[in-house]
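>>> Sequence first, then the predicted structure:
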Amino acid sequence: MKKSLCMPALHKQLAVMAIAGLAISPQASALTAASPVAAVPSSFLSDSSATSIHIPVTQSTAFSQVTAGNYYSVGLRADGSVWTWGRNLYGELGITDTTATSNMIAPVRLSTLSEMTSIASNGNGYQLGVRKDGSVWEWGNRYSTDRESQPPRQLPQISDVSQVSTLNEISFALTKDGTVKAWMRDHETGESSRPVQVEGLRKIVQLDAAAGKGYALDSSGSVWIFSAELKDKQLNLSSPSQIYGLPPLKQIYVYNSTEAYGVDAAGSAWKWSITNASSVIKLSGKASKIYPQLKVKSIQAANGYAVLLTRQGEVWTYGKKPAGKEGKVKELSGIVSISAGDTHCLAIDSKGQVWGWGANQWNEIGVPRNSGDGMEYVPVRIQTPITVVINGKLLPASFPAMMNNNLISVPLKSVVKELGASLDISPVTNGSVYTMKHQQNTVTFQIGSTEAELNGQKLALSSPAYLITGATMIPASLLKQMGIQVVWDSKLSTLSISSS
């Protein structure tokens, strides 16, 4: 298992929506009281059939890259922000509080990452990203423990990087001068070693890594391979050797030694295998074309299958995974980027919208799990990612804000902490009573109830608070009713909350 737009006109059909009982306009506006709406439907908690309003994508909110990991996903937006969703059982997502929830039902923003230009994943919970300034950042499973998560942090000993690729213990970086560096991650501490240069590689334009080997594509279209392994906590790199017998390629993707793919300048897709039975690493047999009738732009692969993106924006699968069918994915068009995971696939369309299909047991597709087998056999659009800003700062939430049935809800504990409010949870016969105090106002409520008390007076809620995968969610309107300023900007898909 391993890793891994176009600006539309602003849609005008989004008139006025009731978000958590608050009327909002398509542009930035203060929220005002609206007519009460029904409580959050039970389908919202477990069934992807629940209707979700999708905010029109703008240049800033468009996604530019996605990677499908093992039961989780990571996305990079054009504004340089990084979002993640799906399983967090082993700290895959890089959020600060790994005990908060075992999975993210919708995209959550990693608040400490900004101005990122590319991302990569080993597919097993560890990610790297490159920032605009050429620095490299890491996040996800610490590797030294089963469940501990490493929040995003910069790797201090490497710079001037344009692309990264990573395995479980060894990572690689393509620097802006076309050379390649490698470093290891200590199994016990999770700390990274000082990068060393991979000698013999020049004019490299793309990197990949799989099954203990690094792959480098140079500017002439030649593919180079080298071994990377750890012995006695030391990184050992073999001298790179060229893989002969391949046509000049423009892009490569290697899942393992028997599932390697590439695309040439003419748009032909190739598959090949390698063998290192002797001291020389070479092709096993001949490279062969797949879907020779297609003009392919790029190819991605996972265990037992590959996904092809054509120059016309079509998506084709080679192999029946992840949804049991092989051939053209008829529901998709205008696609500009793809990613293949062992159990699910992701695609970005020309508007920057992300679509997913395949397994969704852990919400890795970015929608609620359906009530059947947890599969999405046709592509569905992920839930709208929502940025939350509190008192001018990004909310470092351990769970995302969510929009469903025209409602926005926010994670209670994260919001309380950043507002400087207090929260008390007292058990009662029929559940628990939540008491939130902010400045001069005190509100009490229970999960599932559309009634609350504000300073001792009864208060009607537009929708009830609810629990979902370990998080307590409250309607954004409740904050407004407590005298807290709440502003929605649909262009940026941003909810701003202010104490003053």
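Right, received. Where do you want to start?
>>> C-alpha only now, for contacts and for neighbours.
Fine.
>>> Phe226: neighbour count?
Neighbour count of Phe226, defined by other Cα atoms under 10 Å: 18.
>>> What helix or strand is it located in?
Taking DSSP states H and E as the definition, one finds Phe226 inside strand 223-231.
>>> Please report how far His438 lies from Gly392.
Using Cα to Cα, to the nearest Å, we find His438 at a distance of 18 Å from Gly392.
>>> Looking only at neighbour counts, state which of these two leads.
Using other Cα under 10 Å, the more surrounded residue of His438 and Gly392 is His438, with 18 against 10.
>>> what comes up buried for the strand holding Phe226?
Of the residues in strand 223-231, 223-229 count as buried by neighbour count, 16 or more other Cα atoms under 10 Å.
>>> Skipping its backbone neighbours, what lies nearest the residue nearest the centre of the chain in space?
Geometric centre of the chain, nearest residue: Val74, 1.7 Å, by Cα atoms, centre = their mean. With Cα to Cα, 6 or more residues apart in numbering as the criterion, Val74 has its nearest non-adjacent residue at 4.4 Å, and that residue is Thr84.
>>> this is the other structure I want to compare:
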Amino acid sequence: MRRRTFSRMALLLTFCAPLAWASSPEDAGADDVARQTLAPPTWRTLTAGYDTSMGLAGDGSVWVWGCSVNMEFGLGDAHTCPAAPVRVPGLKNIVSVAVSDFHGLALGLDGRVWVSGQASWLLGLGAPANQPTFVPIPGLTQVRAIIASDNHSLALRADGTVWGWGTNDYGQLGPLATYVLTPTQIPGLSEVTSIAAGNNHSLAVRKDGTVWAWGNNSWGALGDGTQDSRATPAPVPGLTDIVAVHAADHDASLAVSRQGTVWAWGFNNGGVLGLGEQVYMQTTPAPVPGLTRVRALATNESSALAMRWDGSVWGWGTTRSHPAPLPPRVAPGVQHTPVEVPALRGAVDLAQGHGHGLMRRLDGSVWGWGDDNWGAVGLGRAFKSSPVRLPNLQGVTTSVFAGYTTFALKQDGTVWAWGVNSLGQLGRDAGRSSPQPTPVPGLTDVTSLAFTTRPYAARADGSVWTWGATLPKPNGQPGEPPHAVQGLSDIRAVSGTGSFTLALGQDGRVWAWGSNTQGQLGDGTTTARATPALVPGLSGIEAISAHNDYALALGGDGRVWAWGNNGRGLLGDGTTTRRLTPLLVPGLTDVTHLHAGGSLALARRADGSLWGWGVRSIVDPQLPPGPYLLTSPTPITGMTNVVRMAVGEAHALALRADGRLWAWGSNFMGQLGRSTYDTDVHAPAPVPGLSGVVSFSAGAGSSQAVLSDGSVHAWGNNHSSLLGDGVSNQLLFPERVLSLFPRP
């Protein structure tokens, strides 16, 4: 049976499972403290849905755990239940997240809004189709806040206007159509600073401190003293100097004033208004008694939590799920007025779903409690009766093949390596190869990896680091330890194989250095360069991919640029002519992901289709006989609903929305995972025995996949234990890599 739905309000936080209550505000004393200036924590905010949890990390990445049944995680699966946090691919520089039972929203630093989900009316994409991964909502820019409910979504733009989409049965989107499939401005609102949405009503705070409300008013949620619903926003009488609003799912509204007073009105479901047992419905705002100096507030359908400036947390409403044994003075059931929750003192961020809760403390640690049957707490699918600290995020986010060496980037920002060490690329004395993964010493906070003539790593602070040597060293001689590459800063990604390297800046510009025999540095020459320099003519770039002697770059407008060697038609311009400067790939638009390989290049478009070019038989073995090369992008037969892809030298991998990893191309080393190897070229087919794939990579004759539990599985060429299984036998089907994680 489908989970019972209710909205998840996401501008600040959403809360649900109530907690253990203790004493009243008067018992706490008046030891309010001033704000403290602290270093940014690992976690920026937490958000919880029904059985879902989302964390926004300080580097702008988004992590999810729990149980998603409607693609709201954006992991490509309709139903996925990671029990520990996994990183959402494709999202970076995110500043806010929101989640409902049917969709997820993410707000980027650039003001764009990204969406994934299964309910087409909630996605804002116009076309009635599911979206298994996060994609930008067209035309919605300069957004500063987002809200997601089960029935509609709101976005606050920098100009103070409010835009909405979804269902509009009660006028919660204003005087618009019953279904609003693309973001549309809600008339009658300007100079708005804060927004909130319940399932069927909406709230906004204007610059002058007034609160405006519209939508369903059957239970007085609009606060105008009536029960008459309306689609036109109007001010809530008697409220001034308000800084934030919150809309509970079942027609309740709350507001926080600049002075820290909390006001409540609407339906008192489960005591959510905090106005006392005698109140069933409140059609005008009333102050919540005994509650002062509140700095943040969040609600759900039947409970509320308030964080005060003295570090205490107070709660009221339904107490059926609680993080610690209730004290004798508070009976389980309903707490009608605010009392302190001692177990949450010191929280700087709170989020709760229907039966679980999350807390972030000043030290950046995350704690969880409640019902973990679906992994929403993140502590192993068992009920947690009191807050328990979540262990450090573990697992691998991506891996990189480099000849006979493999690198893995873990979620904690460390880099692990195994295989051949002739260049000191394992981070220790040259020649001492390792059959099993070991950490590269002195390297932390890494966000992106590449290996060309030596390893390169982009770090969270925007620097790029390298180590090892460019030429093989005698056994026992050390390579260079990890150190920063001079001349590079504010870098968010690196890419490259062979003998040149690309770096993508936060400003959308691209840097290049290394060999230039085919013009792969894009500077109009064939002169090599040992130090990074800007690639002329490129700006607004969102992603890069380099392979051997050519490069691809994805612009923010969804178009692809290419330059370098074109002997195999890998620039996609319809020719085999070498290009010394970047040119646009003709006819290729709406691209969201790209990957450069040895025999083919791939691009994923916003509709989930996969396009390729290069060697015809590798790009799409299902095509009828024709020219050896496909020099222009061509859709790959049957590859729809693609989430991500990776390309090796002569084979490709693609993750589809059904959660399966597909492989095709050459299988001469068993890299397709089909329990055999041969010299034939194979059409796309699922890799047997894999589920819950989060990320993956393809090497010259090897493949790897990272699963939702953080484990790494590999198959194909295993020379020098390239696959990290401790032996050197070829693997014809996916096998778990040793040492990164113990076997369960």
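Sure thing, it's come through. Note that this is a predicted model, so its numbers are computed, not measured.
>>> What would you report as the TM-score here?
TM-score for the superposed chains, counting by TM-score structural alignment, normalised by the length of structure 1: 0.63, backed by 364 aligned residues with a Cα RMSD of 4.2 Å.
>>> about what we covered before: got the buried residues of strand 223-231 of structure 1 as TSV, with distance to Val380 of structure 1 columns?
Output for the buried residues of strand 223-231 of structure 1, formatted as TSV (distance: Cα to Cα, whole Å):
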residue	distance to Val380 of structure 1
Val223	36
Trp224	38
Ile225	37
Phe226	39
Ser227	39
Ala228	38
Glu229	40
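>>> Of those residues, which pair is most distant in space?
Pairwise distances across the buried residues of strand 223-231 of structure 1 peak at 19.8 Å for Val223 and Glu229 (criterion: Cα to Cα).
>>> Aligned against structure 2, show me the partner of the residue nearest to the centre of structure 1.
Taking TM-score structural alignment, Val74 of structure 1 has Met54 as its aligned residue in structure 2.
>>> which element is its match on?
Met54 of structure 2 is part of strand 52-57, with elements assigned from DSSP H and E.
>>> Counting by contacts, list what that strand packs against.
The contact analysis (3 or more Cα pairs under 8 Å, 6 or more residues apart in numbering; DSSP states H and E) places strand 52-57 of structure 2 against strand 43-48, strand 62-66, strand 94-99.
>>> before we move on, the earlier item: the residue nearest to Val74 of structure 1 maps to what in structure 2?
The equivalent of Thr84 of structure 1 in structure 2 is Val64 (alignment by TM-score structural alignment).
>>> My read is that its match contacts Pro85, right?
Yes. Assessed by Cα atoms under 8 Å, Val64 of structure 2 is found in contact with Pro85 at 5.2 Å.
>>> Touching, Ala120 of structure 1 and Lys3? I think so.
Yes. Applying Cα under 8 Å, one finds Ala120 of structure 1 in contact with Lys3, separated by 5.8 Å.
>>> tell me which element the nearest residue to Gly724 of structure 2 once chain neighbours are set aside falls in.
Spatial nearest neighbour of Gly724 of structure 2, excluding adjacent residues (Cα to Cα, 6+ apart): Gln436 at 4.8 Å. Assigned by DSSP H and E, Gln436 of structure 2 belongs to strand 434-439.
>>> Find me the equivalent region of the helix or strand following that strand in structure 1.
Using DSSP H and E, the helix or strand that follows strand 434-439 of structure 2 in sequence is strand 446-451. Using TM-score structural alignment, strand 446-451 of structure 2 lines up with nothing in structure 1.
>>> Who are the packing partners of strand 446-451 of structure 2?
Taking 3+ Cα pairs under 8 Å, 6+ apart as the contact cut, strand 446-451 of structure 2 packs with strand 396-402, strand 405-410, strand 455-459, strand 491-495.
>>> if we go to 6 Å?
Helices and strands touching strand 446-451 of structure 2, by 3 or more Cα pairs under 6 Å, 6 or more residues apart in numbering; DSSP states H and E, are strand 455-459, strand 491-495.
>>> hmm, back to that, the strand holding Met54 of structure 2: average distance to aligned residues in structure 1?
For strand 52-57 of structure 2, the mean deviation from structure 1 after alignment is 1.0 Å (mean Cα distance after the TM-score superposition for structure 1).
>>> angle of that strand against strand 62-66?
Here the directions of strand 52-57 of structure 2 and strand 62-66 differ by 160 degrees (axes from the mean of the first three to the mean of the last three Cα atoms, to 10 degrees).
>>> Mind listing what's buried along strand 52-57 of structure 2?
Of all the residues in strand 52-57 of structure 2, those buried under the rule 16+ other Cα under 10 Å are 52-57.
>>> Please produce CSV containing these, extended by distance to Ala376 of structure 2.
Converted to CSV, those look like this (distance: Cα to Cα, whole Å):
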residue, distance to Ala376 of structure 2
Thr52, 5
Ser53, 6
Met54, 9
Gly55, 12
Leu56, 15
Ala57, 17
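>>> Quick check: nearest residue in space to Phe407 of structure 2, chain neighbours excluded?
Residue nearest to Phe407 of structure 2 in three dimensions, not counting chain neighbours: Ala417, with 4.4 Å by Cα to Cα, 6+ apart.
>>> do Ala533 of structure 2 as well
Using Cα to Cα, 6+ apart and skipping residues adjacent in sequence, the residue nearest Ala533 of structure 2 is Trp511, 5.2 Å away.
>>> Compute the number of surrounding residues for the one you found.
Neighbour count of Trp511 of structure 2, defined by other Cα under 10 Å: 21.
>>> separation between Tyr90 of structure 1 and Ser144 of structure 1?
Per Cα to Cα, Tyr90 of structure 1 is found 11 Å from Ser144 of structure 1.
>>> Same question for Ile348 of structure 1.
Separation of Ile348 of structure 1 from Ser144 of structure 1 (Cα to Cα): 33 Å.
>>> who has more neighbours, the two?
More crowded of Ile348 of structure 1 and Ser144, by other Cα under 10 Å: Ile348, with 27 against 15.
>>> Surely Asp79 of structure 1 and Ser60 touch.
Yes. Look at Asp79 of structure 1 against Ser60 with Cα atoms under 6 Å: they come within range, at 5.0 Å.
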